[in-house]
Every structure is written in C-alpha cells, then in structure tokens.
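Participant: Dropping a prediction and its sequence here:
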Amino acid sequence: MNFKIPRGTQDILPGKVELWQYVEEKARDLCRRYNYKEIRTPIFEQTELFMRGVGDTTDIVQKEMYTFEDRGGRSLTLRPEGTASTVRSFVENKLFGNPIQPTKLYYIGPMFRYERPQSGRMRQFVQFGVEALGSSDPTIDAEVIALAMEFYRELGLKNLKLVINSLGDTESRNAHREALVQHFQPRIEEFCSDCQARLAKNPLRILDCKKDRDHELMATAPAILDYLNEESTNYFEKVKKLLTDMGISFEVDPNLVRGLDYYNNTAFEIMIDGDGFGSITTLSGGGRYNGLVQEIGGPETPGIGFALSIERLLMALEVQNISLPVTEKIDCYVIALGEEAKLAGANISFKLRQAGFSCDQDYLDKKMKAQMKAADRFQATYVLIIGDSELEQNVVVVKEMATGEQQEVALDQITDYLLEKMNL
C-alpha cells in the first residue's frame, strides 16, 4: 500500500527546514528583546474553549475545526489558533497573580483548520504569536504592532502596509451593533445563510463575509468609527500617535473587523503589496480582547496580541526574492581509508563534535575520490584525511578546501589546531 501525506499538510525537508529554523530563531530573539516569554500549550483542547474563546459565529468554529471525541466521550479540538489556549493557561495557572504585570507571552507551533488548501494556506500550519495580558494602556497596543512590523522588517520584507481600526469599547460596539441591524435587516434575505444567522448574534461579522462582500449594502454600512464614544476615540488617537512617533506608517480602515469575535478597541492587519502574491495579501493580524479572560473563567483582565503564519511569511520572502542567510555547510569532513583508519576517523569525528564542530564522514566504504566529492557536496571547510601511513605517523592530513592547502597535524593536536584556525 502506498501512503501519501494528508491533503493540506506538507513535509518540510532538509534544505528547506533551515529557513524555518532561521525565522523561528529570529522570532525568539525579537521576543527576548521585547521581554516576551515563550509558552507552550497542548495541540488539542476542550472544544468548548474555542467555542467560547474564538466565538461560535466565526467561520473557524462553524466550519473549520478538527473536532473529535476521545474514548471518554469528551469533545476535543485540535487548536485552530493560539490565543484561546494561551488565555486558558493564563487563567488556569493563575499567571494574573504574578507580581510583574502585564504578562507578556509568545508561542510558535502548529495550528489546524479544515480549509480549502491553497498557496500559503494549509490545513496544518505554523503560527508565531504574542499575547500581552494585564494592561489597558495604548502603549502596549503600539508595542505589539511594532513587534510584528519589526519582525517582517528585520527579515527584509518590503512593500508592507499596516491597516488599523478601532472596534470601540462595549458601549461603542452596542451602538454600532444597533445601527448595523437596522441597516441590514430590511434586506437580510438577500445575504447568505451565515450572514442571516449573524444578524442576531454578531452583525459586525457580516462585514467580514467573503460571499456577500460585493453586495451594495456593504459599501453603505455604518462605520464603527462613527459610533466611538469619547473614551474609545481618545484611546484610538493615542495608539495612532504612538505609531506615528515610532515612525510606523499606517492606514485607517473603518471596515477592518477581523475574523474572531473577541476583538474590541484596536484591531490591525499587516498586508503586502505587489505582484505574485495572489489574492490573499494579509500576512498577519491581531487586536485587543478585553473580555476574553473573563469569558474563559478568569478575572477581568485586558489583553492584546497578534499571530502570523510562518508559511505565508516564507511565501512572501520567496516572492520578493529575499534570501535568508542560512547555510548547510559543515566545518569538517573526515576521510578514512582502511579499517583501522575508519576506527580512528570515527574517534576524530567524536572529539571534534564534542569541541563544537559540525562534522561528518563516510559510512559506505567509498573510494578517496568519491569521499572528496561528498565533502564538496557538504561544502566542508576542512577535510581531514587519515590512512594507514598517517596512523603509523600518528598524524592526520588537514586540507583547507577554499585554498587547497594541506598540512599534517598530530592526532592529539587536531582539535586545538582547528579551534585556532576557525577562531573558536
């Protein structure tokens, strides 16, 4: 029987995985500088967590979750996003009780959504995200947005566009909600069944509908910015000023609502302009969720965060012909000729690896010429050659591949010699 990889998933093979490692390390280093700490949560959670945390009117909950029953009859779901799990952990482990607040966390890990696979959108994908819990200061809104923008900037991406909006506080959203219901209700039968259900539960989500986005009522729908109260307006103005002071350009889009139910006040997306990226131009998005912690059973705690897809990031880098500084080179390749030499060569490799060198050798009894070709393929900096005559003299021949220069070095001095040569 021939087994094939499930649709919407991928194998990340050597030669490509180094790119993933590089961007993940870049994310970790950036979070270190911003003082965000890594959190790792389970890949599956109780289904109710996502229904309450993500929102039962979202496409994710209604159409895209991988849900199953375990042997105890409990409903579990592979996590479709990272915020709900992070907040659940924040509540369950009482991180709100730590003396240092806000709690600033980040995660990197696989998520799962049953979507139609397409370029840059997989059923299993990897998200990098941050969550800052415990502060309602607009400064941290700007910090989270700045972190996301800086991540892309440091990787070299160009033609980025930051789009922001305010969804307002509860009072502002309620006023906007009433206006939306009055606007859509007389002609709601012209919209899809999802929008008809959302009219009563969350009419704001109608504005995010992909099926009915060209309906004439969409263009004339009431904008949230017209319903912001004074407090929400002042908050949004502070966020905009902070971004301006940081030199971060942005556009205000009153129709930006985001796809999850828990957002309020600041919402944002980072998009990419340019040819070759297809119709889906959004790289990442996030926003403030001041009611989510309470919804999951914790105390009243404000929060803000964002998440991005590593797959879409790598796709954007490829479209813009940006090469990351990754290498598959190794430091040393050991060529051993003869049975006794192979034993000595294995020990040399072991000692060099202990000293911190990347090192490999032949395991297929190839001839000298074939082993030299292997060293070339590995892009080895040095080749160490040992045969019967070298064993008798207790030396190894060290060849620097870039120059072709060779030198005999005593076996017990080889590690120190290479440490000096490579300035390690």
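Facilitator: Structure's in. What do you need?
Participant: Every contact and neighbour count from this point should use C-alpha atoms.
Facilitator: OK.
Participant: Might one say that Gly387 is in contact with Ala344?
Facilitator: No: if you go by C-alpha atoms under 8 Å, Gly387 and Ala344 don't touch, sitting 9.2 Å apart.
Participant: Find residues that contact each of those two.
Facilitator: Residues touching both Gly387 and Ala344 (C-alpha atoms under 8 Å, 6 or more residues apart in numbering) are Ala336.
Participant: So for those two, which sits in the more crowded spot?
Facilitator: Gly387 (20 against 17; other C-alpha atoms under 10 Å).
Participant: ok, now which ones touch that one?
Facilitator: Ala336, Leu337, Gly338, Ala341.
Participant: tell me which element the residue nearest the centre of the chain falls in.
Facilitator: Central residue of the chain (C-alpha atoms, centre = their mean): Phe128, 2.5 Å from the mean position. Using DSSP states H and E, the element containing Phe128 is strand 124-133.
Participant: Check which element follows that strand along the chain.
Facilitator: Counting by DSSP H and E, the next helix or strand C-terminal to strand 124-133 is helix 138-154.
Participant: Could you list every helix and strand that that next one packs against?
Facilitator: Packed against helix 138-154 by the contact rule (3 or more C-alpha pairs under 8 Å, 6 or more residues apart in numbering; DSSP states H and E) you find helix 17-34, strand 124-133, helix 230-245, strand 264-272, strand 303-309.
Participant: want to compare, so here's the second one:
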Amino acid sequence: MSKSLQAIRGMNDILPEHTPLWRYFEGTVARLLDNYGYRQIRMPIVEFTELFKRSIGEVTDIVEKEMYTFEDRNGDSLTLRPEGTAACVRAVLEHGITGGGQVQKLWYIGPMFRHERPQKGRYRQFHQIGLEVFNLDGPDIDAELIVLTWRLWGELGIRDAVKLELNSLGTSESRGRYREALVEFLSAHLDKLDEDSQRRLKTNPLRVLDTKNADTQAILVDAPKMADYLDEESRLHFEGLKARLDAVGIPYVINPKLVRGLDYYSKTVFEWVTDKLGAQGTVCAGGRYDGLVEQMGGKPTSGVGFAMGIERLVLMLETLDKIPQEISRQVDVYLCAFGEAAELAALALSERVRDQLPNLRLQINAGGGSFKSQFKKADKSGALYALILGDDELAQQVVGFKPLRGQGEQQSIAWDALAAHLATCVVQG
C-alpha cells in the first residue's frame, strides 16, 4: 500500500483551533509597530544561495548545516530563506530605498527554514516577525527596539517571564583583537575543549562562548572578556544604550558570552530569554550590523534589527495561560432559519446587519436542519446569542433573540431595531 501523505517532518499545519491565537499575537505586534512608525516590507521566501553565504558567513552553522539549498531548472543555486535580515538588506539595496542616507524603519513577517532537529518550539519551518532599521547609528534606535519589545511583553502579559541580556561586540577591528586573544587562550586548553568547540576554534571562535558543554563553559570562566577590548566608540555607544534603558526602567543583565550566531553583528547584541519553555529559551534576539550593507555591495549604511519567533511566543502565551478569553470565541451571533422563505429573509437580514455592524461576527446557519440541530450548531459555534427566524417571526418581521452563554429570556426584536440591539448586547456581553 502507498504511504499516506503527511507534512514534512518539522513543518507543521496550524489548525483552525490554533489560528485565533496566532492572529491575536500577529495583530498585537502589527498594531504596535504601526504606532511606532514602522512600515511593512514583504520579501520572497527563496533567494540566491550566495546572498546568505555573503551575509551570514560561510562557516556558520546555518550555512554549513541547516540551509535548504537546491538547483532550479536554470542551474542556479537557490535557498529557502533561513532568516530575514539578509533578504531585507538585499531588497533595500535592489530598490535603492536607503540611498542618500534615507532612514528606513521596516518590519516583515513570514516563514523561515532551517534543517534542524525538530523539538518543541523549534521547527524546520518556523515563523518570525523581524524589524530592520537603516541609516540611524546612535544608541537611541537600539534602545527603541528594546523598549518596543518591552511594551509588547506588557501588552501580552508576559513581562515577568522574560529577561533581557545585553552585550557589545564592538567594531570589526576591536572584535578582531579580541578574537586573537580568545584563540590564544583557548588554544592553550585545546585538549580540554569539546569536539564542536575545537572545530569552531578554527572557523568561528566567538561561537565557542555560547557552547552548551559544561566542561568548556568551566574553561571559559577565565577567558578574556570582550569588554576589555572594546574601542572607545563602541564603549560610549553601549553606555548610551544602557542609560536609555535605565531611564525607562527596563531591567537587564550583561552577558559577556552573548555573541549571536551570525557573522554580521557589531556593537549592540541582545536577547530576550525565558525559562518557561525548557531548552528553547530565546524568544526574541537581534543587534546592530553596521557593516552588512557595505559587505553586500552597498554604500556604508548603519543597520540594526531583531527577530522574534512566533511559535515560541504563542507557546509561551499558552504555557502561561495568557490567552484573552474573547479570542477563543469565533462567532458573536448565530442566525437560525427554518423554512425556505425564512432562509431567504435571513440572508437579506444578515447582510443588512453586517452593513451596520461591520465588526460583528455573525454566522448564518447553512444546510438547513431541525430546530434542535440548528441550536446544537449555534451552541457549538461558541456564539453569545442565537437569532431565530421562522414562519411566525417572518409574518411579524421580528427575530427571536436568545442568550446562549448566560441568563436571560428569549425575546422578539424588530428587524429595524436588530442592529442597535446587537451592538449593545455584544459589547456588554
């Protein structure tokens, strides 16, 4: 027998019972970004492979192990995007929208793809919301990104469950000096490093700092600190960022081992982490990448941004029981109609009500059915109220109005007064 068709491992369907929470989260973020003056950009999910090799770095885990790369019919090497920053930089360069020092504050949303071992909160197709800002080089915009996320956590009710970690990676020159010192230190302990750290020492030594191996972490206690190698410009930038966070009252910790997994970061890096999701502790992360645009062929252009994982944040809302009660209800009012004449009238009446109350979630019964079966559907829909239209109501041009989720007697409402009555009841309900 042929194997039943299934989704690819690590690429999941988001079913109707889960999408209301996704829409709530995405809508909350989108509204917040509108309020802060960010504009949405949409990029393709497939790019030339060279884009990610040049931006992320050929010796990063993403490029070496995790990208979905293939040849198309023209023989071009293409890759499903593993992250959004490189694609966004490509887009602004291609369309020239950062030229002449134009400030751009952009955001995007969509799926990303990495071939990793699937586990809870970590998938091969995952979804991110990302922000990128170009041509602003001061710590004020770094602070705005963090303040914005702090406000988001407040709106979602999860501030107590997240912690902000900060670090500065300095300029490429100061980071180069630190890299030399770190390599010299780690080389003296080479035989004690785990196998993965030994490999990274040759390819990307800063990544050794965020190893999960306990023995290597014990060695790193005495390793050189990035803060001791910062140039004056980066030091002042970092102090400016911390001063702004202090002014707003956002708590943070300095994590000298925070380096992020991508080659393009410089100066500020940050992560919002939680202990509520097991091993997958990072829910939002980013930093400054002032050399990336130039590295990809553009003129020197400062950049800073972050990305947040939608799956992990939705999972956190579920774990902490921070799901607003109203989003679990998809229908406000369910209209039951009995008989063909009533069905015709119900269709016309429902459209009149929608004209007057465009935000009302009104579902009209389809498929006919007895009084009992239609009321069963009405109850299952989660609606607050049922409307009833039969021959008697049709003759009197009224509709039966019955509360489904609380006390109250059924009453008759004139068609012309129905919209006003629903507006009052649904808001109060």
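Facilitator: That came in fine, so what should we check first? Here the structure is a predicted model, which is why all the values come from computation and not from measurement.
Participant: The residue nearest to the centre of the first structure maps to what in the second structure?
Facilitator: By TM-score structural alignment, Phe128 of the first structure lines up with Ile129 in the second structure.
Participant: What degree of burial does the closest residue to that match other than its chain neighbours show, as a neighbour count?
Facilitator: With sequence-adjacent residues excluded and distances taken as C-alpha to C-alpha, 6 or more residues apart in numbering, Ile129 of the second structure is closest to Ile109, at 4.4 Å. By the measure other C-alpha under 10 Å, the count of residues near Ile109 of the second structure is 20.
Participant: check contacts around Ile109 of the second structure.
Facilitator: Here Ile109 of the second structure is in contact with Arg42, His127, Gln128, Ile129, Gly130 (C-alpha under 8 Å, 6+ apart).
Participant: Provide the secondary structure category for it.
Facilitator: For Ile109 of the second structure, the secondary structure call by DSSP: H, G, I helix; E, B strand; the rest coil comes out as strand.
Participant: And the one 3 residues further on, by the same measure?
Facilitator: Secondary structure of Met112 of the second structure, reduced to three states by three-state DSSP: strand.
Participant: just checking, it touches Thr79?
Facilitator: No: assessed by C-alpha under 8 Å, Met112 of the second structure is found out of contact with Thr79, at 10.6 Å.
Participant: nearest spatial neighbour of whichever residue in the first structure pairs up with Arg177 of the second structure, skipping sequence neighbours?
Facilitator: Under the alignment (TM-score structural alignment), Arg177 of the second structure maps onto Ala175 of the first structure. When the adjacent residues along the chain are set aside, Ala175 of the first structure lies closest to Tyr227, with 6.4 Å between them (C-alpha to C-alpha, 6+ apart).
Participant: contacting residues for that neighbour?
Facilitator: When contacts are taken as C-alpha under 8 Å, 6+ apart, Tyr227 of the first structure is in contact with Ser172, Arg173, Ala175, His176.
Participant: now do 10 Å
Facilitator: Leu167, Gly168, Glu171, Ser172, Arg173, Asn174, Ala175, His176, Arg177, Ala179, Thr233 (C-alpha atoms under 10 Å, 6 or more residues apart in numbering).
Participant: Gln10 of the first structure contacts Ser119, correct?
Facilitator: No: contact criterion C-alpha atoms under 10 Å: Gln10 of the first structure and Ser119 do not qualify, at 11.9 Å.
Participant: circling back to that earlier point, of the contacts of Ile109 of the second structure, which pair is most distant in space?
Facilitator: Put simply, by C-alpha to C-alpha the two of the contacts of Ile109 of the second structure set farthest apart are Arg42 and His127, 13.6 Å from each other.
Participant: any residues in contact with both of these two?
Facilitator: Contacts common to Arg42 of the second structure and His127, judged by C-alpha under 10 Å, 6+ apart, are Ile109, Gly110.
Participant: Show me which of the two is the more surrounded one.
Facilitator: Each of Arg42 of the second structure and His127 has its neighbours counted (other C-alpha under 10 Å); His127 has more, 19 against 13.
Participant: Just to check, the more buried one is in contact with Gly110?
Facilitator: Yes: if you go by C-alpha under 10 Å, His127 of the second structure and Gly110 touch, sitting 5.3 Å apart.
Participant: Help me confirm that Val398 of the first structure is found in a strand?
Facilitator: Yes: per three-state DSSP, Val398 of the first structure lies within a strand segment.
Participant: What is the aligned counterpart of it in the second structure?
Facilitator: Counting by TM-score structural alignment, the partner of Val398 of the first structure is Phe401.
Participant: Identify the residues contacting that match.
Facilitator: 333, 335, 385-389, 408-413, 418, 421-422.
Participant: and the closest residue to it other than its chain neighbours, helix, strand or coil?
Facilitator: Computed as C-alpha to C-alpha, 6+ apart, the closest residue to Phe401 of the second structure that is not its neighbour in sequence is Leu387, at 4.9 Å. Three-state call for Leu387 of the second structure (three-state DSSP): strand.
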